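1. everything below, folded, please.
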Amino acid sequence: MCIFVKNLHLRTNLIVFIFILSLSAFGQTARKYSNEFMNIGVDAAALGMSNAVTSHSADVNSGYWNPAGLLKLEDNQAALMHSSYFANIANYDYAAFAMPLDDRSAVGFSLIRFAVDDILNTTQLIDAQGNINYDRISLFSTADYGLTFSYARHLPVQGLNYGVNAKVIRRIIGEFATSWGFGLDFGMQFETNNNWKFGVMARDITTTYNTWAIDEEQFETIQDAIPGENQDLPETTELTIPKLQVGISKKVNFNYDYSLLTSMNLNVRFEENNDVISSSFASVNPALGFEFGYIDMVYLRGGMGNFQNELQIDHSEQLTFQPTFGVGFNYKGIQVDYAFTDIGDQSVALYSNVFSLKLDFSIFR
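-> Below you'll find the model as predicted:
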């Protein structure tokens, strides 16, 4: 029993220790993977198309994908989404609202929460005299919040729109550490007379800035979680480098009742990694998606993305990708969507079920 308690105590301390240690991975330099929860994506319809929606996103969820798409709104809209990751350990939730201001502008608001809740805190389980007191066990959560304010407006050029996002990031690791972050996104969409659509979304154009406040007393309780590895307090600032998404799509209607939407995205990160196209300046990762619709009521979706050149044990490279699948149903302004996605690649069974709901307020008119 004593061995079990000690193992539980050490394991929980290690979890907390790793969370805080991750803050110091890049110190004061540009932290390339900061705020990655903001890159997961929202809306099961978009996730079912492998997120290749930069050019044609045209509803309340455009506040995330490309704020310029908010100008396609004809009435107020609201959206909700929930998903669980890593065998239901982490919960991912999203809510949004958007409305047109006039015939030339629109606004939107959205909130994302990615969290692991009810983590055991056993740092106080054993007192200085070695006594075990289970009443000293408490629970805490590590949660990331992203609040986005969106504004979109028509430009004087026909078919050309733009939008901007102002983001507030709040990250909490129990009582151990908290942070605030701020950043901006900029997006544009252009539609031709023959239904070709183009889109550009520049994320974190100001290199989103996060500042951390670390409770030194709480940190001291886990500093010695790994024997002989007494860690100093990590740095308290981090930056998120910009990312660029370029998209193209076209929707074709045939036999009156049927439609086919095809789209492609090029996701650009200004770093060198395992993407199919990569250099010391930038890497490019394509994403492909399609949506087959029937009488604007039933939708079947699919996509492929996250193409990676993975290094194998024998030092060869293998191309992997992330497949997605989805369905949707829309009736009188109420749309329910489902996506079945693999958060890794097609060779690893880490599948997630994503559900989302979109409500058009025109049903109340």
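
2. hey, let's count contacts and neighbours off CA atoms from now on
-> Fine.

3. distance of Ala78 relative to Asn353?
-> Using C-alpha to C-alpha, to the nearest Å, Ala78 is found at 21 Å from Asn353.

4. who has more neighbours out of those two?
-> Ala78 (20 against 15; other C-alpha atoms under 10 Å).

5. pretty sure that one contacts Phe97?
-> Yes - contact criterion C-alpha atoms under 8 Å: Ala78 and Phe97 qualify, at 4.4 Å.

6. identify the contacts common to those two.
-> Val60 (C-alpha atoms under 8 Å, 6 or more residues apart in numbering).

7. not counting sequence-adjacent ones, nearest residue to Arg203?
-> Of all residues not flanking Arg203 in the chain, Asp185 sits nearest, at 4.6 Å (C-alpha to C-alpha, 6 or more residues apart in numbering).

8. burial count for that neighbour?
-> Neighbours around Asp185, by other C-alpha under 10 Å: 26.

9. now do the contacts for it.
-> Asp185 touches Val164, Asn165, Ala166, Lys167, Met201, Ala202, Arg203, Asp204, Ile205, counting by C-alpha under 8 Å, 6+ apart.

10. repeat that with 10 Å
-> By C-alpha atoms under 10 Å, 6 or more residues apart in numbering, Asp185 lies in contact with 63-64, 66-67, 148, 150, 163-167, 201-208, 242-244.

11. got it, and Val53?
-> Here Val53 is in contact with 45-47, 62, 65-66, 198-199, 245-249, 262-265, 287-290 (C-alpha under 10 Å, 6+ apart).

12. would you confirm that Asn267 contacts Val246?
-> Yes - Asn267 is within contact range of Val246, at 6.6 Å (criterion: C-alpha atoms under 10 Å).

13. here is the second sequence; please produce its structure so I can put it next to the first one:
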Amino acid sequence: MNIGVDAAALGMSNAVTASTNNVNSGYWNPAGLLSIEDSEASLMHASYFANIAQYDYAAYAKKIDDRSAWGISLIRFGVDDILNTTQLIDSQGNIDYNRISLFSTADYGMTFSYARKSQLKEIQYGINAKVIRRIIGDFASSWGFGIDAGIKFERDSWKFGVMLRDITTTYNIWNIDEEKYNQIKDAVAGQNQEAPESTEITAPKAQLGIAKLFEFHYDYTLLAAVNLNMQFARTNDVFASEAVSIDPAVGFEFGYTDLVFLRAGVGNFQNVEQIDGSKKINFQPNIGLGFKYKGIQIDYALTDLSDQSAALYSNIFSVKVDLSIFR
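-> Prediction:
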């Protein structure tokens, strides 16, 4: 749930908390759903770890009236066709390749979003209810539930946003198949002797965003955005303390006649300790490209350009459709 959706947002290094204004707002800041004029749908696909893992996303959102909107989205992040070799050796100590089977491990996140305008017309707010499902073949599975809340404030061409993720703390309760666990717990001495914890906790996080849209000669626009992504614990983020750690992100989107978009961003600033004991700051630059025509928008993002191996690059494609064009 922390990876991000929509190639347009990822091309800006996720610095869209304040500017998000379409069906994908259900993920970034549900308050942005109120900018939808009718109804929209979105799809995204991305491959990670040299195409080993697949990330898929689908969303739908609809305006209820002039003051409210709702949306729903589904995310799947999984690795399929993993070889299960736990039964490779039979009871006689012989290797039998016919005993190899395949399984998948996948995480699912379903989000229900609702947004509404406040009595002050510049302020709008939204809330997410999330259901989390995690599956590791037949070995283990879990269910979880969490809540997000967001708010947006707009005045002139300035936009401000706050997104509070997992504000209730998201709990995932695991159910581990004891029979299958017992088959492997003594396979290697000193490993898997005790069953893992059955409760998984996702702590609250906050994102603050500010954005401004500049217009030049009516045909050209530049959206500049900044995010402060905060966790309430000490991490490797570039600004870290026991109370809060902050990872900044900056994104830009250059547009021409609301038809062609070029994007760039940098984020994920981390303090990294080298083998020799020295420290350096790592960061992740992203770039993107988008086309929009008659309510259909296609976006592409190339992320993590700082990696040394091209196999680690992530090519992300997404499409967004204003469904009113079919009426």
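
14. before we move on, the earlier item: need the residues touching each of Asn267 and Val246 of the first structure.
-> Shared contacts of Asn267 of the first structure and Val246, defined by C-alpha under 10 Å, 6+ apart, comprise Ala52, Thr54, Met201, Pro286.

15. trace the second one over to the second structure, please.
-> With TM-score structural alignment defining the correspondence, Thr54 of the first structure maps onto Thr17 in the second structure.

16. what about that match, how many neighbours?
-> 33.

17. now name the helix or strand holding the nearest residue to Gln346 of the first structure once chain neighbours are set aside.
-> Once flanking residues are discounted, Gln346 of the first structure sits nearest to Gln322: 5.6 Å by C-alpha to C-alpha, 6+ apart. In this assignment (DSSP states H and E), Gln322 of the first structure forms part of strand 317-331.

18. which strands and helices lie in contact with whichever helix or strand comes after that strand?
-> Counting by DSSP H and E, the element after strand 317-331 of the first structure in chain order, helix or strand, is strand 334-342. Packing partners of strand 334-342 of the first structure (3 or more C-alpha pairs under 10 Å, 6 or more residues apart in numbering; DSSP states H and E): helix 44-48, strand 77-85, strand 298-311, strand 317-331, strand 351-360.

19. which stretches of the stretch 201-350 of the first structure form helices?
-> 216-220 (DSSP state H, counting those that start in this stretch).

20. in contact with Phe325 of the first structure, which residues?
-> Per C-alpha under 10 Å, 6+ apart, neighbours of Phe325 of the first structure: 44-45, 47-50, 289-291, 300-304, 338-342.

21. which residue packs closest to the alignment partner in the second structure of it, ignoring adjacent ones?
-> In the second structure, the residue matched to Phe325 of the first structure (TM-score structural alignment) is Ile287. The shortest distance from Ile287 of the second structure to any non-neighbouring residue, by C-alpha to C-alpha, 6+ apart, is to Ala264 (4.3 Å).

22. deepest-packed of the helices and strands packed on strand 334-342 of the first structure, please.
-> helix 44-48 (a mean of 28; mean count of other C-alpha atoms under 10 Å).

23. the closest residue to Thr235 of the second structure other than its chain neighbours and Asp66 of the second structure: what is the separation?
-> Nearest residue to Thr235 of the second structure, sequence neighbours excluded (C-alpha to C-alpha, 6+ apart): Ser245, at 6.2 Å. As judged by C-alpha to C-alpha, Ser245 of the second structure and Asp66 of the second structure stand 38 Å apart.

24. which of the two has more residues huddled nearby?
-> Taking neighbours as other C-alpha under 10 Å, Ser245 of the second structure and Asp66 compare with Ser245 leading, 20 against 11.

25. for the aligned partner of Ser35 of the second structure in the first structure, which non-adjacent residue is spatially closest?
-> Aligned by TM-score structural alignment, Ser35 of the second structure pairs with Lys72 of the first structure. Distance criterion C-alpha to C-alpha, 6+ apart; nearest residue to Lys72 of the first structure, sequence neighbours excluded, is Ala58 at 5.3 Å.

26. doesn't that neighbour belong to a helix?
-> No - secondary structure of Ala58 of the first structure (DSSP: H, G, I helix; E, B strand; the rest coil): coil, not part of a helix.
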